[in-house]
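> what would the 3D arrangement of this be:
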Amino acid sequence: MTKTSVLKPRKVPTQQRAVVMVDAILDASARILVERGYAGLNTNAVAQRAGISIGSLYQYFASKEALLVALQTRHAMEMSSALQSLLGQSERCGLPEAVAQFVRAAVAAHEVAPDLHRVLEKELPFFVEDSELVGKEVHRHVLSLLELYRAEVAQPNLELAAWMMMRMTEALVHAAVLEPPPGLAASEIEAGVSHAILAFLTTAVGRP
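Here you go, the predicted model:
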C-alpha cells in the first residue's frame, strides 16, 4: 500500500446512514485533535468517540493521517461551496464588492472551529503534498470570479492573479482569525485584507 493510498478515503459513502457515520467520524477526529493534538489522535479513540466499531472506521479511513486529510478536505469543500454560491449571484456587484464577499466567505469558514484550524495549520503540511485536495476547486472558482470581472482586473495573467488571491487570503485570514492582533477590530482587519487583494488585482504589472 502506497503512502498516497493510505491518505485517501477507502470509499465514499453513498447511503444516508453511511454519510452520517462518516460525519460522526470526522467530528470525533476534530474534537480529539483539539483536545490532544495530532500525537494524541488514533483510530481507536476516534471510533470510541464516534460510537462505532474500529472495523466500521477502517471501511472508510486507513489511518489517522487519512482522517487529518479528510478534515482539511471538508474545510476546502466548505470554501468551495461558499465561492460557488458567490459566483451564482444573478447580478454583478463589481470587483471591490466581489473581493470583499470572497474575504468574508474565507473569514466565515475559518471562524468555524478555529481551534481545529490551528491544529490543521500545524500538522497538514506533512501530508498535503500527497493528498488531492490542494485547493484545485477553490482555485477554479477564484479564476472564474476574476474572469467574470476581467475588465476590472489589471493583472495580465489571471492564473497568477487567482493563485496570488488565494494565497494572500489564506495567509492573512489565517493570521486574523487564528492569531488575532490585539487592539484591532475584526471588521478593520477584514477590510484591510480586502483592500490589499484589490490593490494587487487592480495594479498593472509588466511582464518580466
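> could you use CA atoms for every contact and neighbour count after this?
Fine.
> which residues does residue 158 contact?
Residues near residue 158 by Cα atoms under 8 Å, 6 or more residues apart in numbering: 143, 146-147.
> residue 195 versus that one, what's the distance?
According to Cα to Cα, to the nearest Å, residue 158 stands 18 Å off from residue 195.
> do the same with residue 185
16 Å.
> same question, residue 39
For residue 39, the distance to residue 195 equals 39 Å [Cα to Cα].
> from memory residue 44 sits against residue 52, does it?
No: under the criterion of Cα atoms under 8 Å, residue 44 is not in contact with residue 52, lying 9.7 Å apart.
> JSON lines please, covering the contacts of residue 158 and showing distance to residue 129, neighbour count and secondary structure.
Formatted as JSON lines, the contacts of residue 158 follow (distance: Cα to Cα, whole Å; neighbours: other Cα atoms under 10 Å; DSSP: H, G, I helix; E, B strand; the rest coil):
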{"residue": "143", "distance to residue 129": "22", "neighbour count": "20", "secondary structure": "helix"}
{"residue": "146", "distance to residue 129": "26", "neighbour count": "22", "secondary structure": "helix"}
{"residue": "147", "distance to residue 129": "28", "neighbour count": "14", "secondary structure": "helix"}
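> from these, pick the one nearest residue 109.
Among these, residue 143 lies closest to residue 109 (Cα to Cα), at 19.3 Å.
> contacts made by the longest helix seen in the chain with the rest, please.
Using DSSP state H to define each element, the chain has its longest helix at helix 64-87. Outside helix 64-87, the residues that touch it by Cα under 8 Å, 6+ apart are 6-9, 26, 29-30, 41-43, 61, 98, 101-102, 105-106, 109, 120, 124, 127-128, 131, 133, 135, 137-138, 141-142, 144-145.
> let's see this one next, to set against the first:
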Amino acid sequence: MTEAHKNLALPALQKRGRDRQQSLLDAAEALIVERGLEGFAMADVAKRAKAAHGSLYQFFASRTAILVTLHARHIERLKAALAGASAMLKAGSARPPPKVFLEAYLAPLQAFMEANPAYRILRLGMPEDWEGAGQEAALDSGLVTELTNMLAWLAPEAPAATRNLSAQILLQVVDALFVLNVSDDMKAEATRLLEMYLGDLAGRYAGGAFGEIA
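Now for the predicted structure:
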C-alpha cells in the first residue's frame, strides 16, 4: 500500500474504530438499564456488542473506563440538547412568557432522559469521588451561567445575583424532577410552581409585560 493509500485509509479506520466504540457503549448502556451498575462484566459487554472479548480492551481498560466514557457521552448529548433550546429562545425577537421559557428547557431534558435511561442510573449509583463527578460539576456550572443569561430575557432589569440564584433554583428543581424520576403528577405540580416563580420574577423586574425587546 502506497503512502497516499495509507492516508486515504486512515479516516475509514478511524471511523470504524469510533463506530465500534459507540456500539460497545450502546451495549454497556443496555446492560446497565437491565442489570444495574454492578450486574455485568466486561465479557457481557463484548457479547452484547457481538465483539471479540480481547477487542473490548483496545477501547476500555476496565468497567470503570466504560462507565466514565458512557457518562461523558451523556454529558455531551445533554449539553447539545440544552444548547439547542437556548438557541431557539435567543432567535426570538420577543421576550418569551414564563411558560414558553420553561417548556423550552423541560422539553429537551425530557427527551434526553427518555433516550438515555442509563444516565439516571449512573448519576444516582456512582460514588461522589468517581471521575464523572467533575463533569457533572462543570455541566451544572455551565447550565447556571446559561440560565442566568437567558433569564435576562424574562427580567432584564433584575440584578445578576438575583438571576443567578433563580438559575440555581431552576436547575436543582428540574434536576430532581428528571433524575429522581418523580411521578407525572409531581412533575406537573412542580412545573406549575416554577412557572409561577418565573412569572413573579418577570413581573417584579420587567414591568409585568411581555413583548419586543429593545
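> ok, residue 39 and residue 195 of structure 1, which is more surrounded?
Taking other Cα atoms under 10 Å, residue 39 of structure 1 and residue 195 do not tie; residue 195 has more neighbours (15 against 8).
> please, which helix or strand holds that one?
helix 186-201 (DSSP states H and E).
> which parts of that helix are buried?
By neighbour count on 16 or more other Cα atoms under 10 Å, the buried set for helix 186-201 of structure 1 is 189-190, 193-194, 197-198, 200-201.
> and which of those is nearest to residue 152 of structure 1?
Nearest to residue 152 of structure 1 among the buried residues of helix 186-201 of structure 1 is residue 201, at 8.2 Å by Cα to Cα.
> any idea how far the closest residue in space to that closest one that isn't next to it in sequence lies from residue 107 of structure 1?
The shortest distance from residue 201 of structure 1 to any non-neighbouring residue, by Cα to Cα, 6 or more residues apart in numbering, is to residue 153 (5.4 Å). Distance of residue 153 of structure 1 to residue 107 of structure 1, given as Cα to Cα: 23 Å.
> what do you get for residue 55 of structure 1?
From residue 55 of structure 1 to residue 107 of structure 1 the distance is 37 Å (Cα to Cα).
> ok, those two, which is more surrounded?
Taking neighbours as other Cα under 10 Å, residue 55 of structure 1 and residue 107 compare with residue 107 leading, 21 against 11.
> excluding chain neighbours, what is closest to the residue mapped onto the more buried one from structure 2?
Superposed on structure 2 with TM-score structural alignment, residue 107 of structure 1 falls opposite residue 110. Excluding the flanking residues, the one nearest residue 110 of structure 2 by Cα to Cα, 6+ apart is residue 178, at 7.3 Å.
> which stretches in structure 1 count as helices?
Per DSSP H, structure 1 carries helices over the ranges 3-7, 16-36, 43-50, 54-58, 64-87, 95-111, 114-123, 136-148, 158-178, 186-201.
> residue 62 of structure 2 versus residue 88 of structure 2, what's the distance?
40 Å.
> no no, residue 102 of structure 2
Distance of residue 102 of structure 2 to residue 62 of structure 2, computed by Cα to Cα: 40 Å.
> higher neighbour count, these two?
Set side by side, residue 102 of structure 2 and residue 62 show more neighbours around residue 102, with 17 against 12, by other Cα under 10 Å.
> now do the same contact list for that one.
By Cα under 8 Å, 6+ apart, the contact set of residue 102 of structure 2 is 194-195.
> how about residue 154 of structure 1?
Residue 154 of structure 1 makes contact with 201-205 under the criterion Cα under 8 Å, 6+ apart.
> of these, keep whichever come out buried.
Neighbour-count burial (16+ other Cα under 10 Å) applied to those gives residue 201.
> possible to save the contacts of residue 154 of structure 1 as a markdown table with distance to residue 22 of structure 1?
Formatted as a markdown table, the contacts of residue 154 of structure 1 follow (distance: Cα to Cα, whole Å):
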| residue | distance to residue 22 of structure 1 |
| --- | --- |
| 201 | 40 |
| 202 | 43 |
| 203 | 45 |
| 204 | 47 |
| 205 | 46 |
